[in-house]
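Q: show me how the following folds:
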Amino acid sequence: MLRGLGMAGLALALAVGVTSEGFAQSRSKAKKAKAQAKVEEKLPVLPNLPDPKGVFSESASIVDYRTGRVIWSKNGTKSMYPASTTKIMTGMLLVDSCQPDELITAPQDVQKVGEASLHLLPGEQLSARNMMWGIMLRSANDGCYAVACHISGTQEAFAELMNKRAKEIGCVNTHFRNPNGLPDNQHWTCSNDLAIMAREALKRPWFAETVRNWKHTIARSMNTKDVVLMSKNRILREDPTADGVKTGYTKAAGCTYVGSATRNGERFITSIMKSPHWAADHKKMMDWAFAAFEHKLIAKRGELVGKVTAGSTEVPVLAGRDLWVCVEKVNPAPYEVVIKADPKPETKVGDIIGEGQVIQGSFKQKFPVVASPELVQAMAPKPVLAVAKSSATWMIAGGAALLGVAGVVAIRRRRPHHFG
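A: Just a heads-up that it's a prediction; the model follows:
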């Protein structure tokens, strides 16, 4: 092709009386480069794992909202200062502890709180709903203090509640000392945990509705002219698919950010800690997540998810909820479904009889296992040994049903291609 283009260029040069062969060659190279660029534009771009050197943050994670799987992280369990992303936990506990119209009174010492932005006055009352707007949009440290005292009596007691909830939802390296994220060397979390907190909080409609907005007007009993609240989260204004959640900054923490976006029914969460370019990091991570991952439905609620032994009979058991996995679009990692069930003679159709797990490497996603009509029928004539004492296994591999051993149900896929 190069030769052909070179000859064509030479002929053209001769035709117009140009004797410089170098000029003709440079023109042919330019044409070739332009043609190649057009070809490359049409080639499919395969997703690649983000190079950690291309993500500026010291610590960062991407979590699948549907399943909770951490699909990528950089120093994901490293202890970091969260700054105002702490307020994700505070907001979640506010939703769990208060009614939206419940009045919250600012404590007498509220003005001692550093970097207060809602400018609460002692005795001022705001509804829990308006206090939530203040916390999540204006990042009100004084509002967080008022919430902590309202729910737990003191900031210290509220911090204990925060730590308790963090453990309950699966956080492994989090320790809170205050509700707002003001500097404290005993106040830390990690990017994995922060994304887990955001995922849990976003399950609550009140919280989710608040953090997807960047501007709101509230009603208050004092400071009645200071009612328009605006978020510093510019992603909410720049990306129409963004739906949360919180920015943060202190000198010690640097810029922190937890973001959420939903595109074509898929949703991912990013957590970014100590980044000089948090918005660029979020965009790069989020674009990659949507390009590289997809969801596969294992079973809908009430559908067959495996089989267990009831007496001497293999009988199906059902999924207690829709069961999904988040997998790579290219070379998906293997996963397996493990079922532990303990039906009783009195078990009825639809009763929860055990727990299942979807296992993807170190990630485990739990789901309830329920009794099928076949299981109840098989157990009806006489007592049956609990499944936990049996050795029945049901496997699905490449779409074919196979009998196995070890008292579990396994669903396997092709071996993964491990990215960086």
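Q: alpha carbons only for contacts and neighbour counts from here, please
A: Fine.
Q: can you report how many residues lie near the spatially closest residue to residue 303 that is not a sequence neighbour?
A: In space, and not counting its chain neighbours, residue 303 is closest to residue 318: 5.2 Å by C-alpha to C-alpha, 6 or more residues apart in numbering. Residues lying near residue 318 (other C-alpha atoms under 10 Å) number 25.
Q: and for comparison, fold this next one:
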Amino acid sequence: MQKLLSSIIYSICLILLSLAYINDTKDFLSNFAPFCTTGNIKPVPPQTITPESLGITASSTEPSNMYSKAYCLVDADSNRILASKDEDMKLPMASTTKIMTCIIALENGDMGSIVTASQNAASMPDVQLNMKAGERFILQDLLYSLMLESHNDTAVAIAEHIGGSVEGFAKLMNLKAEELGLGSTHFVTPNGLDADEHYTTAYELCCIASYAIQNEDFMNIVQTPSHQFSNYDGTRAYSVNNKDAFLTSYNGAIGIKTGFTGNAGYCFCGAARRDNVTLVSSVLACGWPPNKGYKWSDTRKLMDYGFKGHAQAAVTPKNPLPAITVSDGKEASVPVKRTSTESFNVLISKDDIITVSYELPEKLSAPVRSGDIIGYENYTINDGLYMSIPIVASKTIDKTDSRYFANILVRMFFANY
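A: Presented below is the predicted three-dimensional model:
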């Protein structure tokens, strides 16, 4: 039966093709696919958007004479790198680890739950809350101890409470890193004490921080000047104070975390916001004692460069898109559209170049369904991909069949008589 049907379709096509050489018939058939022509549909060439066309004049010289072994500055909205040195080098990150510890606790823990300190937690080296084995706390209070004074015993108590063990909690941390697309970050401890295979990069630490500062509860904690609490049984009182000097010394600073170990050196991951622009920076291996202030100096240089040398501009997707040829379809081409035509902001300097390029096929095969993603409109800034907007078919094109060709024959017959 299938062979018979195929033979019928083939015969109909031969009839129509032969009739196409008769002028009147040819004109008639030109109204139908596949006999009509779509003309020469040209691919869309790449286009350049200059900062000047967007009104951007900001410019600055990238920081020099930095103390950090590796550093990075990103636009927090896109994680686009604005300045960096060895940003992909795997390095220990000390207590900046606790940014991820806090986020895992906020996302997986009950803030009102009771945390019981184990002997393992109580045995952690300085810096400590000096909790005692068996002592009980409310989880929310411990997050202030974790982030304001960077207590190592608190980090382990939180990890054991939520993950069942330090190892179980580390799995949660690594799963989150994988979820965030961080391929050069690996956690072993919740407090950042030196350990083999415990590392991140300057860039990926910025990505972790960019994610964390989207959490309102996280921001409330890291911006708190001080916090007082008691253990659950009310037998001991505690007071913790924010050790992040950047928070009160830099215009627009919003946190977030310092760190130091013998292997990692001084580390800091900071964030600042001005005029709807949020920047995140990280400095790793930024000196050893007694050079405690190097991390602040490097961070200010990065932030100054970001704010003084860049400005926001709105880009609106508006270039016309061509129809795409469709083979074996009931129409010869399909119109396409973007999934979004809304303007989006870019943070750039006058030296940056935005390029718009297109990933579109020369031809599609029917059937094509309305809403099918058929390509992308890509926006790159310099050499880095900034955004991809999906391009979809805006209507359905069904595949030709015997009924379609039979209908053309019938219409052609009545058109002539």
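Q: what's the counterpart of the residue nearest to residue 303 of structure 1 in structure 2?
A: In structure 2, residue 318 of structure 1 lines up with residue 339, judged by TM-score structural alignment.
Q: contacting residues around that match?
A: By C-alpha atoms under 8 Å, 6 or more residues apart in numbering, residue 339 of structure 2 lies in contact with 389-392.
Q: again with residue 162 of structure 2
A: Contacts of residue 162 of structure 2 by C-alpha under 8 Å, 6+ apart are 105, 108-109, 169.
Q: name the SS class of the counterpart of it in structure 1, please.
A: Superposed on structure 1 with TM-score structural alignment, residue 162 of structure 2 falls opposite residue 151. Three-state assignment for residue 151 of structure 1 (DSSP: H, G, I helix; E, B strand; the rest coil): helix.
Q: of the contacts of residue 162 of structure 2, which belong to helices?
A: The members of those that map onto helices under DSSP state H are 105, 108, 169.
Q: and the first one, how many neighbours?
A: The number of residues packed around residue 105 of structure 2, counting by other C-alpha under 10 Å, is 23.
Q: apart from its chain neighbours, what residue comes closest to the aligned residue in structure 1 for it?
A: The pairwise alignment with structure 1 assigns residue 105 of structure 2 to residue 94, based on TM-score structural alignment. Leaving aside its sequence neighbours, residue 94 of structure 1 sits nearest to residue 147 (C-alpha to C-alpha, 6+ apart; 7.1 Å).
Q: show me where the stretch 101-250 of structure 1 has its strands.
A: Shown for the stretch 101-250 of structure 1, the strands assigned by DSSP state E, counting those that start in this stretch span residues 103-105, 125-127, 215-217, 228-230, 242-250.
Q: I'd like those laid out as JSON lines, including distance to residue 180 of structure 1 and mean neighbour count.
A: Compiled in JSON lines, these are given as follows (distance: least, C-alpha to C-alpha, whole Å; neighbours: other C-alpha atoms under 10 Å):
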{"stretch": "strand 103-105", "distance to residue 180 of structure 1": "17", "mean neighbour count": "20"}
{"stretch": "strand 125-127", "distance to residue 180 of structure 1": "18", "mean neighbour count": "22"}
{"stretch": "strand 215-217", "distance to residue 180 of structure 1": "20", "mean neighbour count": "15"}
{"stretch": "strand 228-230", "distance to residue 180 of structure 1": "17", "mean neighbour count": "16"}
{"stretch": "strand 242-250", "distance to residue 180 of structure 1": "10", "mean neighbour count": "24"}
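Q: okay, the ones you listed in JSON lines with distance to residue 70 of structure 1 next?
A: Below are the strands of the stretch 101-250 of structure 1 laid out as JSON lines (distance: least, C-alpha to C-alpha, whole Å):
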{"stretch": "strand 103-105", "distance to residue 70 of structure 1": "36"}
{"stretch": "strand 125-127", "distance to residue 70 of structure 1": "36"}
{"stretch": "strand 215-217", "distance to residue 70 of structure 1": "30"}
{"stretch": "strand 228-230", "distance to residue 70 of structure 1": "31"}
{"stretch": "strand 242-250", "distance to residue 70 of structure 1": "18"}
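Q: so which bits of the lengthiest helix in structure 1 are buried?
A: Ranked by residue count, the top helix of structure 1 under DSSP H comes out as helix 21-42. Neighbour-count burial for helix 21-42 of structure 1, counted by 16 or more other C-alpha atoms under 10 Å, picks out 24-25, 28.
Q: contacting residues for the match of residue 105 of structure 2?
A: Counted by C-alpha under 8 Å, 6+ apart, residue 94 of structure 1 has contacts 128, 132, 147, 151.
Q: so residue 396 of structure 2 is in contact with residue 368, correct?
A: Yes - between residue 396 of structure 2 and residue 368 there is a contact at 5.5 Å, judged by C-alpha atoms under 8 Å.
Q: and these two? Which one has more around it.
A: Taking neighbours as other C-alpha under 10 Å, residue 396 of structure 2 and residue 368 compare with residue 368 leading, 21 against 18.
Q: can you get me a residue count around the closest residue to the more buried one other than its chain neighbours?
A: Nearest non-adjacent residue to residue 368 of structure 2, counting by C-alpha to C-alpha, 6+ apart: residue 397, 5.0 Å away. By other C-alpha under 10 Å, 22 other residues sit near residue 397 of structure 2.
Q: then residue 123 of structure 1?
A: Neighbour tally, residue 123 of structure 1, other C-alpha under 10 Å: 15.
Q: which residue ranges form the helices in structure 1?
A: Using DSSP H, helices in structure 1 cover 2-15, 21-42, 87-97, 128-137, 141-152, 155-168, 191-202, 205-211, 235-238, 278-292, 373-379.
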